[in-house]
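Asker: All I have is the shape, not the residue letters:
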């Protein structure tokens, strides 16, 4: 068999039944074989979006994502999405290929230098008879290293004889790390001496399956439950759940965070967004539990670091507290539970809707009610995030994909497409600004072609919002940040989807009808006043 045949077969044997990409000289042969063998190839308009789709597909499904692009400019086009995936710790393989062995080839590029510059790992197929061996290794490395691996399958090998090759499946999960007893004792001593603790779960805690153990721990120590944005809604429905810890917290959570004397974080990096650059942890004792010791103290100081698996550490703590017959103080948490039970999100703000614009917070509360409860939410980045994400719940953390690890706007639409493919018929809602949407609107055609049940919630202030705020702060005219866009609803219809323009909350009344049997993307253009955004 030829290399392109063996490689296509190996992808499917490894369970890679979906590949995102863009065809070119370096990959068209094996992609054609892959499709002939029954694999699903989701063709993107742009290589960067193909990588973003595979990234979000991994985050939503938990499986290794695969993107296939050609050589040279295909990889440079993908750099921003590749850095995003690196920063998010996504497990994925990006297959590219060296140009023909001709030093004057106009698409030549040092693939290894480009991959390493992004922070990704790099693997190169050394000879035709090793193609499966290197695919095996790339898949093994992305699991072991928790980062994307760029796999170079050189174009001059594609038609070579591959011989007989053997597939080796990668491990899907690392083995749990058991905590050091001395570290555990120190942390428990600190916990026992603090009156108002918060148990904070990050995405690492969710991935470790630590939910039940963390709830038990919070109940044993009389603590509140909180999450990072990426682990959002992990504790939804629990009476002690204060929700997102950080600058997206609601009023009750903000009060609880301010009163807390200790934070014990599981699988959370404690980055500046979670801690508000250290303001929300200042004066508190900090215990950090993580499998990666390199995270300890990276963003803020830590009193007690514990290297170990979130679930294993929480279970060990619960066992120790049981043995010690520890009795929690419940006065503080009882007050928080009462405040949470009485909390109404409308109480946290004053609606600032205009004559033909809406308050995005009010719109998000309505959307939360109108969209089906079983949904996936994907977010681009922008100032609208603070007025939208706190009000749009998800069933569990896996159903939230935040395309903001690198801080680049414009990655959300590709992420939403990848997540929608992974969600397999479940509604996916994208939260995006007008500027970020316009960066890659051509990819809307991919959602149409794939007939994805996708709702693009465009929070449209006709400006680059962060720049508006900074121009105002600097005493300059904020109108310099405004843009004149085409009508988004008309664009959506022109691309073969549906469109709805929202200037008043009542315009959302027709949304449930549009969602019935949705078999393609729907764009909802929610008009905002750039000068009236106060969050």
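Answerer: Perfect, I can see it now. Quick caveat: nothing in here was measured; it's all calculated off a predicted structure. Numbering: from 1, shown residues only.

Asker: can we go C-alpha only for contacts and neighbour counts from here?
Answerer: Will do.

Asker: what's the burial count for residue 260?
Answerer: Neighbour count of residue 260, defined by other CA atoms under 10 Å: 22.

Asker: In contact with it, which residues?
Answerer: Residue 260 is in contact with 196-198, 284, counting by CA atoms under 8 Å, 6 or more residues apart in numbering.

Asker: Would you map the helices across the stretch 251-400 of the chain?
Answerer: Using DSSP state H, counting those that start in this stretch, the helices of the stretch 251-400 of the chain run over 251-259, 272-275, 310-323, 331-342, 360-370.

Asker: Format the ones you listed as CSV; extra columns: mean neighbour count.
Answerer: Output for the helices of the stretch 251-400 of the chain, formatted as CSV (neighbours: other CA atoms under 10 Å):
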stretch, mean neighbour count
helix 251-259, 19
helix 272-275, 18
helix 310-323, 20
helix 331-342, 16
helix 360-370, 20
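
Asker: and residue 412, which of these is closest to it?
Answerer: Ranking these by their distance to residue 412 (criterion: CA to CA) puts helix 360-370 first, at 17.6 Å.

Asker: one step back: which one of the helices of the stretch 251-400 of the chain lies closest to residue 62?
Answerer: Closest among those, using CA to CA: helix 310-323, at 17.6 Å.

Asker: helices or strands next to that closest one in the packing?
Answerer: Secondary-structure packing of helix 310-323 (3 or more CA pairs under 8 Å, 6 or more residues apart in numbering; DSSP states H and E): helix 181-192, helix 203-207, helix 211-221, strand 285-290.

Asker: just checking, which of those sits deepest inside the structure?
Answerer: Stretch with highest mean neighbour count among the helices and strands packed on helix 310-323: strand 285-290 (a mean of 25; mean count of other CA atoms under 10 Å).

Asker: got another, please set it beside the one above:
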């Protein structure tokens, strides 16, 4: 029986004991003893090695969002950790459970500015700023406890990344097996009994409302509470307005399910709004997503910080969404606040405006028709992607992935690769612009190496299209937005990835259908200048975003 163990072996053993099946990492000298420990345990953890450190955290993010299982990323310290920062920031903004592991410099040099290899000033502070919990391991024997606590915390409460730093000499150090620390777990958050008084106040507001509206965010998906939302909506006849992060929690086919554009129509008539698992805050200004006015608000959120100003809850419930809704459901009186027929009018009102944005709407329709219903759609910051936030129908949870409030250009393709790893063979459709694709086009090598089922659609207009549109709208001129692109067909060929170029929605749909089996495929779509969809996005459009005047709100008309 083995009586001694290295710190690297402790780390790998801890990963296995915490049920890590897939690891996204790039090896390097400070990780040598951990990587050697992985080599000695073949088949226990699947190893995915991308071509840039930022892709380790992006892939771990996509893995979580497709599965609900904590993703794991590991890179060397210093520049490695810095490179991984964009993926950490995106995961933090998108509420993704992730364990981020990086060594530190030698334990005797931490904080002393000796100029050791990969040393940066205050690496711990940097990681703390991108995670909800962080620890710097203080001894080789403490590695096991730190890892178990990290996994316990990552998915507990509001899912977000957590960070572990391990001085690299600890990974090489040999210790007695008997001295290895025990596991550490934390108490589950968000499931304590909710005060009867608070539940009663919430139910009273909802029951007295003329038109209650349910506004749901990513917290509903994280708590698997979509069915609870649906039951309550059907019980009281309330429309369900889904934020970008909440897309798919309830199928878009449900008669009461609405995107944020349709949400404008019902919010104008709502007298009570129940905000469930959402920050409910504007992306550009420190204001709520919709002004309070005479409307009353019930907020349900596991994070008490999301119940504070600029939001103004009349009733605030700090709890997991599923737990809170289960406690509230039977207190609500059965009725029909909004009939399915009136809801259909609202949805048609929104769709008519979406259909005017061409050719984007046609491309989105072609993509949706070609992708299987359980396929995973990864949206990006591109002209077709912006409209997709409201126009791409979503039928199942965890089949729509967006950038969150971080808005990280170029995140989509590596996130899609992680989603493909976790997706159990489901096809992943990743869209990007030619500008954003430049951030991670090297990951075609990763898609090919692991034969991942990803269809990548690159909309190529030769520019940073959204920046160009803003410059021309605001200043009447453009600068620094034109791109010198590679030949994307030759690029794909160089990586051994099949590719095709198309220029119509019909051809795009056919190319996607042709791509649905096997490994990665790149589809390039040549497009020109397209109309802005921004006046249709969000409950309230961003300042200065003007478009055609909206048709009359169907709820302004009296019920016949």
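Answerer: The structure has been received and is ready for your questions. The structure presented is a predicted model; accordingly, all values stated were derived computationally and were not measured.

Asker: Quantitatively, what TM-score do the chains reach?
Answerer: Scored against TM-score structural alignment, normalised by the length of the first structure, the superposed chains reach a TM-score of 0.89; 518 aligned residues with a CA RMSD of 2.7 Å.

Asker: now the helices of the stretch 251-400 of the first structure as a markdown table including distance to residue 302 of the first structure?
Answerer: Formatted as a markdown table, the helices of the stretch 251-400 of the first structure follow (distance: least, CA to CA, whole Å):
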| stretch | distance to residue 302 of the first structure |
| --- | --- |
| helix 251-259 | 17 |
| helix 272-275 | 13 |
| helix 310-323 | 17 |
| helix 331-342 | 24 |
| helix 360-370 | 35 |
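
Asker: Just say helix, strand or coil for the aligned partner of residue 30 of the second structure in the first structure.
Answerer: Using TM-score structural alignment, the equivalent of residue 30 of the second structure in the first structure is residue 26. Under DSSP: H, G, I helix; E, B strand; the rest coil, residue 26 of the first structure falls in the coil class.

Asker: just the one 3 residues further on next, same as before
Answerer: Secondary structure of residue 29 of the first structure, reduced to three states by three-state DSSP: helix.

Asker: thinking again about what came up before, which among the helices and strands packed on helix 310-323 of the first structure is found nearest to residue 333 of the first structure?
Answerer: The minimum distance between residue 333 of the first structure and those falls on helix 211-221, with 9.3 Å, by CA to CA.

Asker: and the closest one, how far from the second structure on average?
Answerer: On superposition with the second structure, the mean distance recorded for helix 211-221 of the first structure (mean CA distance after the TM-score superposition for the first structure) is 2.5 Å.

Asker: for that helix, packing partners?
Answerer: Using 3+ CA pairs under 8 Å, 6+ apart: helix 211-221 of the first structure touches strand 197-201, strand 224-227, helix 310-323.

Asker: Pull up the distance across stretch 103-119 of the second structure, start to finish.
Answerer: End-to-end distance for stretch 103-119 of the second structure, by CA to CA, to the nearest Å: 11 Å.

Asker: contacts for it?
Answerer: Contacts for stretch 103-119 of the second structure (CA under 8 Å, 6+ apart): 30-31, 75-79, 121-122, 165-170.

Asker: Count the residues that sit near the residue lying closest to residue 351 of the first structure once chain neighbours are set aside.
Answerer: Nearest residue to residue 351 of the first structure, sequence neighbours excluded (CA to CA, 6 or more residues apart in numbering): residue 359, at 6.0 Å. Residue neighbour count, defined by other CA under 10 Å, stands at 24 for residue 359 of the first structure.

Asker: so residue 359 of the first structure sits right up against residue 349, yeah?
Answerer: No: counting by CA atoms under 8 Å, residue 359 of the first structure sits too far from residue 349 to count as a contact (10.0 Å).

Asker: Any chance you could list residues touching both of the two?
Answerer: Contacts common to residue 359 of the first structure and residue 349, judged by CA under 8 Å, 6+ apart, are absent.

Asker: any idea how far residue 52 of the first structure is from residue 417 of the first structure?
Answerer: When distance is defined by CA to CA, residue 417 of the first structure is 9 Å away from residue 52 of the first structure.

Asker: ok, now residue 27 of the first structure?
Answerer: Taking CA to CA, one finds residue 27 of the first structure at 18 Å from residue 52 of the first structure.

Asker: who has more neighbours, these two?
Answerer: For residue 27 of the first structure and residue 52, the more surrounded residue by other CA under 10 Å is residue 52, and the numbers stand at 33 against 23.

Asker: Give the helix, strand or coil label for the more buried one.
Answerer: Under three-state DSSP, residue 52 of the first structure comes out as helix.

Asker: Tell me who's in contact with it.
Answerer: Contacts of residue 52 of the first structure by CA under 8 Å, 6+ apart are 81-82, 85, 411, 414-415, 418.

Asker: To which residue of the second structure is it aligned?
Answerer: Checking TM-score structural alignment: residue 52 of the first structure goes with residue 58.

Asker: before we move on, back to that, out of the helices and strands packed on helix 310-323 of the first structure, which gets nearest to residue 382 of the first structure?
Answerer: Closest approach to residue 382 of the first structure among these is made by helix 203-207 (21.5 Å; CA to CA).

Asker: Mind listing residues that contact the closest one?
Answerer: By CA under 8 Å, 6+ apart, helix 203-207 of the first structure touches 211, 228, 230-231, 234, 266-268, 290, 310-311, 397.

Asker: follow-up on the earlier one: need the contact list for the residue nearest to residue 351 of the first structure.
Answerer: Contacts of residue 359 of the first structure (CA under 8 Å, 6+ apart): 351-353, 528, 533.

Asker: Most neighbours among those, please name it.
Answerer: When those are compared by neighbour count (other CA under 10 Å), residue 528 ends up highest, at 26 neighbours.

Asker: Tell me who's in contact with the counterpart of that one in the second structure.
Answerer: The equivalent of residue 528 of the first structure in the second structure is residue 527 (alignment by TM-score structural alignment). For residue 527 of the second structure, the contact set (CA under 8 Å, 6+ apart) comprises 459-461, 503.

Asker: got a markdown table for the helices and strands packed on helix 211-221 of the first structure, with distance to residue 167 of the first structure too?
Answerer: Listed next are these as a markdown table, based on distance: least, CA to CA, whole Å:
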| stretch | distance to residue 167 of the first structure |
| --- | --- |
| strand 197-201 | 37 |
| strand 224-227 | 39 |
| helix 310-323 | 32 |
